[in-house]
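sequence-free structure coming up:
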């Protein structure tokens, strides 16, 4: 292996290690990519396709599950992802979260 190749491989490995260490610190501190992280307060919380209690169920969360949502509430629902909404009344923002 040439010196140039070894330097490139070493740099790539260093970047991966730095990224992994920073990602672990963010997750450990409770940081949220959206700024809003919630905990489920119901025994089972249905995730629905739209912000409507009659919409198709596309997933489920169990009590005490934590996940990111977009800040704010629309029609009584929090948006988790595209085509994935949960009833806001069964979630509690995590302390320090910007919900």
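Sure, I can see it. Given the structure is predicted, the values throughout are model-derived calculations rather than measurements.

For the rest of this, base every contact and every neighbour count on C-alpha atoms.
Noted.

For this structure, just list every one of the strands.
36-40, 44-48, 57-62, 66-69, 77-81, 84-87, 91-93 (DSSP state E).

what's the closest of those to residue 8?
Checking the strands of the chain against residue 8 by C-alpha to C-alpha gives strand 66-69 as the closest, at 35.8 Å.

can I assume residue 98 is in contact with residue 35?
Yes: under the criterion of C-alpha atoms under 8 Å, residue 98 makes contact with residue 35 at 5.2 Å.

Next up, the contacts around the residue nearest the centre of the chain.
The residue lying closest to the centre of the chain (C-alpha atoms, centre = their mean) is residue 68, at 3.3 Å. Residue 68 makes contacts with 32-38, 80, as judged by C-alpha atoms under 8 Å, 6 or more residues apart in numbering.

Next up, a structure to set beside the first:
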């Protein structure tokens, strides 16, 4: 019987498995994803005390304060000189320095 050798079938099966994992589940195994890249965007606070506001404007209420030197995760979204930290939390870009090696836009 002239067929495909068993070893070739095993190698082919492993290659197909790797391709499927990469295509459909890569973010679980260290692949790139939107969520992973946004988590890598980090900043260090440079002000003595940085007000975190509920919106991207000075008139927005202060909802938190961050001390100098604190490292904080942020999104790539900016508006009017403010950077979005997370839902309803914004801080002045003027007092945020990107952490070396972080993935920030």
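Perfect, I can see it now. These numbers come from a predicted model, not from an experiment.

picking that back up, give me the common contacts of residue 98 and residue 35 of structure 1.
residue 71.

on that earlier part again, conserved subset of the contacts of residue 68 of structure 1 in structure 2?
Contacts conserved in structure 2 for the contacts of residue 68 of structure 1, counting by both residues aligned by TM-score structural alignment, their matches' C-alpha atoms under 8 Å: 34-38, 80.

Can you tell me, leaving aside adjacent residues, what's nearest to the corresponding residue of structure 1 for residue 79 of structure 2?
Aligned by TM-score structural alignment, residue 79 of structure 2 pairs with residue 74 of structure 1. Spatial nearest neighbour of residue 74 of structure 1, excluding adjacent residues (C-alpha to C-alpha, 6 or more residues apart in numbering): residue 51 at 7.0 Å.

so how far is residue 5 of structure 1 from that neighbour?
For residue 51 of structure 1, the distance to residue 5 of structure 1 equals 52 Å [C-alpha to C-alpha, to the nearest Å].

more crowded one of the two?
residue 51 (20 against 10; other C-alpha atoms under 10 Å).

surely that one meets residue 80?
No: using C-alpha under 8 Å, residue 51 of structure 1 makes no contact with residue 80, being 10.5 Å away.

Which neighbours do these two have in common?
residue 86.

roughly how far apart are the equivalent of residue 65 of structure 1 over in structure 2 and residue 48 of structure 2?
Aligned by TM-score structural alignment, residue 65 of structure 1 pairs with residue 70 of structure 2. Here residue 70 of structure 2 is placed at a distance of 10 Å from residue 48 of structure 2 (C-alpha to C-alpha).
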